[in-house]
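Enquirer: Okay, predicted coordinates and the sequence, questions at the end:
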Amino acid sequence: MLGLGSLAKKVFGSPNDRKVKSVRPLVAQINALEAEHQAKTDAEIIAKTEELRSRATGGESLDDLLPEAFANCREAARRALGLRAHDVQLIGGIFLHQGNIAEMKTGEGKTLVATFPAYLNALTGKGVHIVTVNDYLAKRDAEWMGKVYGALGLTTGVVYPRQPDEEKRAAYAADITYATNNELGFDYLRDNMRASLSDMAQRDHNFAIVDEVDSILIDEARTPLIISGPTQDRSDLYIAIDKIIPELVEDHYTLDEKARNASFTDEGNDFLEDKLHEVGLLPEGQSLYDPESTTIVHHLTNALRAHKMFHKDQQYIVRSGEVVLVDEFTGRMMPGRRLSEGLHQAIEAKEGCQIQPENVTLASVTFQNYFRLYGKLAGMTGTAATEAEEFMAIYGLGVVEIPTNVPVARIDDDDAVYRTAREKYEAIVETIREAHAKGQPVLVGTTSIEKSEMLGKMLAAAKLPHNILNARQHEQEAQIVADAGKLGAITIATNMAGRGTDIKLGGNVEFKVMEAIAADPTGDHAAIRARIEEEHRADEQKVKDAGGLYVLATERHESRRIDNQLRGRSGRQGDPGRSSFFLSLEDDLMRIFGSDKLDKMLSTLGMKEGEAIVHPWVNKSLERAQAKVEGRNFDIRKQLLKFDDVMNDQRKVIFGQRREVMAAEDIAEVARDMRHQVIEDMVATYMPPKSYADQWEVEEMTRAVRETLGIDVPLADWAAEDGVDQDVVEERLRDAADAYMASKAAQFGPEQMRSIEKQVLLQTIDQKWRDHLLTLEHLRSVVGFRGYAQRDPLNEYKTEGFQLFESMLDGLRSDVTTKLARIQPLSPEQQEQLIRQLQAQQQAAQRALEPAAAETPEAAREGFDETNPETWGNPGRNDVCPCGSGKKFKHCHGRLA
């Protein structure tokens, strides 16, 4: 008996089916134009782009141009790449153009799909950004799909770290720009620290297509991008505190694994107080509870978290004496990314690495708020449906599941749950042995580097040949993934099973051809390719006969999406395949989220050693646990966004003001308005409304006028005159200050004065914004305690944040007015020197942002290998070390013994 919902779905299709069905007529229109476009010459394809461009800029809507544009793009791709887009790829492209997330299974050709909406939206001339998860993919896709855009008469650019400024501006000026989310966000912040509009790289934020959209907009959404400058060195304090932590016992602290937090118990505080008095870190008579001890408590908590919550080879690795974070979702290293508020320094102290100084924030933005700058946003991924609610709530993005070109033939097994981790791993090794024996390639998914290497040792002991893919083997990623589908291959991957590189059954033909040509460069390339393709067809059939790729996961991730990404590696384009999840009650997810009941139940059932429980009910209960975690993480991100929105509104105002100042030819009027506002505030302070002349603070105001406006006025005489009220005093002050500044402008000359006013204003805005960011950080860290007083922390943050912003703007007006009033006319040489000095101050904050070297990036050089010093050539002592550490060569591999 079917329920009402099931019956409706059977008759009308699911909401997703109806969405897909609604665009079928558009696909029919595109297909109807195919013959016409096939008949065009290459020049006519480009001419068609020009015609569409003029119609788009002439006011015709992109929706009306879509069938012709897609048909033109499909033909260009067929000629440039030999790939003819399937109907489902056109459907994906249509939904991307409409500002949705297209969920497409692995191997369905998402890279090609993006070219259709990118081409259509680039016709407006406003630029399109295609966002990838790493620099390798940005460069690969720009080069690969650039052939399609070139055939259509469009330009393609790629943005990468440490890129020369001229090249970066050219990349952003191109019709289509490929870049990583990190580089886009940092360029946005850098642009808003520039001294002039001509130095800015990015254009308007028109349209972005985000690849692996779930990874960027969900997993990394909570990570703010921060541009910072160093503060004073406090490494001695970190080292001293780090020595105390190992002396703590379990009664001294509590750990909250869910929230990744740690705190001290009363016993712990008493122990630490005695210990800190003993080593001289806490003055005699001062308690840990005193306000003066806040910094010490902060450092102690960070040291405890570093020891108990952050583990080597899991959350970070140590490479070349440096602590490098590992992305928990992709398993990739994140060189240059550091934990904030002293936590990274605490880990460096724990690992005995050189402690880098803490940084002060110069500018910051979250990915959530950066990507909401775009007029239109779209995304692609293999897994988004589980987070559809969050995508809609935060970004206004709908999720549409695009049907596969060929039905999925993969077999998905029910989860197998073992009592202990040992039993689970023994079962995994046995299962791998069985699959390997019949030639079936196996992709094993683990959740940490530590576990992948432990499993690697077990496979080595069982004499099973295998490859390990994790942050340590980052450079060989594409090669290892390309080999993962070969007959009998065993590949262990840490949370990043081949993103961006398809696992093809029988191995990757292109990689095999490149290897063969490299081995025999003088041979007949066409003959080599034909031979390898023939061999590959036989290998592919053998792998299919063995059952296709077997994805074997050793744990459930707290997010269903990550599990689905791993599972989706198998069964691409209708290939056979299989996926299984092997779990134990000792796994983190099971342990943290209530495996006690299940353990009791399994004991009652009398499970034998090595036996597993396999049942669809187990899958359901695990999915519910994962959905709970996802829901909690969504709530955290939602709450964080509400807090960040407060800063974001202020950021937009400040960045907007900076842009206006840079764009303005003459800002004398802005400076005058600021001066008048300062005078109005001054009069209101020292001569309050409705007060009598004998109540005015004349002496104090005379001093304030001299210090702020640079003028001496007879305020006492004015106050003694009959009929003089606050309005008259304000008017006289305005006239006197304006006359003084006009005489100053005449002495400087209009050209010099304009330049000085602009530099002073920009420099003061930047300084005030930096100080304000620090104040907001401090406010944010304490506002949570207001909840104990039954007050909403968010409302408190909004109210006080707004007051702080108003106060900052008042301070800005006052500082600019004072600085301009104090500037004295100088000789031409001194004037030039002053302007240079102001410009130098303005650019000091940017020095850290500039490219390390305006030459070919190290990694792009022929034969270069960052892991092999013999390929580095002769780096200069002050150049950035080629190993990728970010340090100068003399402080890294060039250090003298």
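Expert: Noted; the coordinates are in hand.
Enquirer: From now on I want contacts and neighbour counts done on CA atoms only, so please keep to that.
Expert: Noted.
Enquirer: Tell me which other helices or strands the longest helix seen in the chain touches.
Expert: Assignment by DSSP state H gives helix 616-663 as the longest helix of the chain. In this structure, helix 616-663 makes packing contacts with helix 367-371, helix 560-567, helix 750-783, helix 793-822, judged by 3 or more CA pairs under 8 Å, 6 or more residues apart in numbering; DSSP states H and E.
Enquirer: Next, the angle helix 616-663 makes with the second one.
Expert: Looking back up the chat, that one is helix 560-567. In terms of direction (axes from the mean of the first three to the mean of the last three CA atoms, to 10 degrees), helix 560-567 departs from helix 616-663 by 100 degrees.
Enquirer: List the contacts of the helix or strand just after helix 560-567.
Expert: Going down the chain from helix 560-567, the next helix or strand is strand 576-584, by DSSP states H and E. Contacts with strand 576-584, where a contact means CA atoms under 8 Å, 6 or more residues apart in numbering, come from 409-421, 424, 428, 544, 547-556, 567, 570-571, 590.
Enquirer: ok, second structure coming up, stack it against the first:
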Amino acid sequence: MWQGIAKTVFGSSNDRYVRSLDKIVARINALEEQLVDFSDEELQAQTAKFRLQLEDGKTLDDIMPEAFATVREASKRVLGMRHFDVQMVGGIVLHRGEIAEMKTGEGKTLVATLATYLNAIEGKGVHVVTVNDYLARRDAEWMGRLHGFLGLSIGVIVPNMPEAARREAYAADITYGTNNEFGFDYLRDNMKQERRQMVQRPFNFAIVDEVDSILIDEARTPLIISGPTEDKSDLYVALDAIVKQLVKDQEALEKAADGPLGEDEGYYTKDEKSRNIQLTEEGVEEMEKRLIAAELLETDNLYDVENTQVVHHMDQALKAVVMFRKDTDYIVKDDKVIIIDEFTGRMMDGRRWSNGLHQAAEAKEGVEIQPENQTMASITFQNYFRMYPKLSGMTGTAATEASEFWDIYKLNVVEIPTNVPIQRIDEEDEFYKNTLDKFAAIAKAIREKSEIGQPVLVGTVSIEKSELLSSFLDKEGVKHEVLNARMHEREAHIVAQAGRIGAVTIATNMAGRGTDIQLGGNVEFRIEDELSGMEDGPEKDAAIQRIAEEVAEEKRKVLEAGGLFVLGTERHESRRIDNQLRGRSGRQGDPGLSRFYLCLEDDLLRIFGPDTLFAKMMNANLEDGEAIGSKWLSKAIETAQKKVEARNYEMRKQVVQYDDVMNDQRKVIYEQRAEIMDSERVDDVVEDMRRDAINAIVTTACPPGSYPEQWDVEGLKDKIDEVLGLDVPLDDWMEEDQVEPELIEERLLDLSEQKLTAKIADIPETSWRRVEKGILLERLDYHWKEHLATLDALRQVVFLRAYAQKQPINEYKQEAFGLFETMLDTLREDVTKVLLTAEFRAAPPPMPRELPDLPDFMTGHIDPLTGEDNSNDGDGSERQAPLFGTLAGAPVATASVGGAQGEDPFAGKGVSRNAPCPCGSGSKYKHCHGAAA
């Protein structure tokens, strides 16, 4: 009670914080009159003046009031828009590295220019992160006019850009792009062979638009770059046969029991909500026996770390056989397993499940098994964005997730007041018995509003529901637009006109976000749509004037009809998404109305609602077509949403917990790569690796504290031959008095050094340094890739340790550390082996080298629950000529990557110079047989 009284008297902590910023806003406003008298040249000179002040020791906070006032004045002149005082507050919040929650229509895009300009003055780069490519291009062009006027350079990152263009865009003062493009560029940069290939600069400051969507909704799955791995078809087929037999045995047990088995009975249990399947204790024992009999296990214990890969694929086979159904989840067509989109029922040709699940489904159906893609680099959005020294964000809905923003990103959420009080009326939810009754009522309500000229925006949760409602509206004779495809630019144009008289727009999952719905229509979009082909002149000016007058008249009529009516066809899993939908209405003090229609068959209530809800509703004898509403129902819905939100938060938290383990290792590897790339020579690193590798070989065969007669002399001989390529008189050494492991190590080091010196005597030193550096990077990347695959598989099965009363995350940390140490030991040995056993030869002088491209990798950001890929595979680069080949089982390195020698057998056959050479070398044609052309 006392807290409520105190809040009423003094305001909330958010209110007090916002009020504390009024002093800064007053200082900004005081400068406005002075800047109005500046000429354009004087206003543009402000940027150079601010940079000098920063060089003289002033901070960004010191120059902030004058910089913000400069942006406001420039915006008035360039864009014809003046920042409101509340927008200034939003700009301060963004500059301070916090999240500004601003209602829809409050001008977040314009607010971002304040903090963007101020932080870009330093020249360290500012990233503005958007949710799709259309918004990135639009904002870069729109706000770029303002920043360009003030002397700042603008870059935009979109899919399929050439590497040189990306590098130039990142070098700009301000860079716009999507979260996926920024993340994938970071991963690709850390797979490159030379520093000059990298496109990104060190991180400085990022502003994330729609921060809840990017840092919350999309943070459930990591960004992954993958490539094909070795063929494991035999393993998939063998596991499929074992799993199918286990399922048959379980079905026999269920038949004998005349009903479903108890929780701990049978061989496995399944959870349809999460599509998970788990072996029972009896199932583990049975599976262990069958895998041992099939000789698929390395050890006799199913969950030993050596069996991680097999257990992972066993789990995927179980999931494919038990949980995924033919003709529902997938179909078999042309000897291929094709995924069916759960929302549309359409085939998703070309899309594949990850982590070996698709291969398990192919084995199940007996079709050709395509190679699995192996993770080559990955990172979560949580760990990517936490690398920025300063991070801020803006959205219409963040307060409900404030605790998660603080827990994960240490970001504070500040609610910015609206410029004009909100006039929208939010009505109680209407509740119906079934889906057909609900949609009939929705169609009737839409027809009634459309007839009086009130525009309607309908929000659905799936494409299937959009199409169902569209058929109801067709029966009612209501003209409408359906938006459900990922055509962001077209969506933006349609959404921009959704406020016109009688307009009815059905949008799935907030289609067209980032575009305001202006009552009466959007003048700029209508001009672009209707007059794009008209040349400038008096005729076009008259047409623009006509459109402006029509929009003003339509707005007057729409206001009289009650403003925009937002209708939700069901509640989303998160109340935050519902609030986003509602927030489309009532912008800038406009009137508006919102209402949600619900029924018992909605997914939210069917899956997550309390069981008693169904019984109580059925007992109420609700008549067909009849609607009810009550606080009890609203409370039940809110409870269901909180359940889902808590579940999703736990999933995201788990993702970041596991990635934090990998992140520590990722930093070590990427820092090591950067040091190698920046070094002129790496012979000291290679020498240390050789010393460590020899020490490991000798220590393994001659354990400390043991006697010479206990040493594994034959094993030591074999290892010396395998890794060092040396035939040493080990037996003679053993006959010496007081022979010690340290003495053996020193002799092996001397002999290996002599061998290497003789081997490279005819190779120019500069060429050898390149080869040495190339081998080190290539082997590092190879072992890191293999390590990622092992960690992926370990993570899939480590949760089973909970049955032994152990914490899976702690087990994962412990084993991941051990695996990382093992990987480093293997890397040292492998680099030593390649350098001492490979055959090197001098190559012709290299041709002038272009920057080599990365191989054709696949990028993915696939939601595990929906199968929807939220990424753009925008690499588009061609294959790099391999620095390493294979000859008689040993790596062969050349001192350079030059063109092929001899005549060109493909001359005159129309081969493009940038295409892969037809000889199969992997090089571009112009660097191979076409080099002389």
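Expert: Yes, it's here. Everything numeric in this text was worked out from a predicted model, so none of it was measured.
Enquirer: out of the helices and strands packed on helix 616-663 of structure 1, nearest to residue 143 of structure 1?
Expert: Closest to residue 143 of structure 1 of those is helix 367-371 (CA to CA; 24.4 Å).
Enquirer: Could you name the helices and strands sitting against that closest one?
Expert: For helix 367-371 of structure 1, the elements it packs on are helix 181-191, helix 616-663, judged by 3+ CA pairs under 8 Å, 6+ apart.
Enquirer: okay, those helices in CSV with mean neighbour count next?
Expert: Output for these, formatted as CSV (neighbours: other CA atoms under 10 Å):
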stretch, mean neighbour count
helix 181-191, 20
helix 616-663, 16
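Enquirer: and residue 827 of structure 1, how many residues sit next to it?
Expert: 10 (other CA atoms under 10 Å).
Enquirer: For residue 710 of structure 1, see how far away it is.
Expert: 20 Å (CA to CA, to the nearest Å).
Enquirer: same deal with residue 393 of structure 1?
Expert: Counting by CA to CA, the gap from residue 393 of structure 1 to residue 710 of structure 1 is 53 Å.
Enquirer: If you count surrounding residues, which of these two has more?
Expert: A direct count of neighbours by other CA under 10 Å for residue 393 of structure 1 and residue 710 places residue 710 higher, at 20 against 11.
Enquirer: hang on, the earlier thing: next one: the longest helix of structure 1 to chain centre, how far?
Expert: How far helix 616-663 of structure 1 lies from its chain's middle: 12 Å, per CA atoms, centre = their mean, to the nearest Å.
Enquirer: now swap in stretch 343-360 of structure 1 and tell me
Expert: Distance, centroid of stretch 343-360 of structure 1 to centroid of chain: 22 Å (CA atoms, centre = their mean).
Enquirer: Name the residues that touch it?
Expert: Contacts for stretch 343-360 of structure 1 (CA under 8 Å, 6+ apart): 228-235, 238-239, 242, 299, 302-303, 305-307, 310, 321-323, 338, 341-342, 774.
Enquirer: Pull out the buried positions in it.
Expert: For stretch 343-360 of structure 1, a neighbour-count test (16 or more other CA atoms under 10 Å) marks 343-351, 353, 355-360 as buried.
Enquirer: From the contacts of strand 576-584 of structure 1, list the buried ones, please.
Expert: Buried among the contacts of strand 576-584 of structure 1 (16+ other CA under 10 Å): 409-410, 414-419, 421, 424, 428, 544, 547-556, 567, 570-571, 590.
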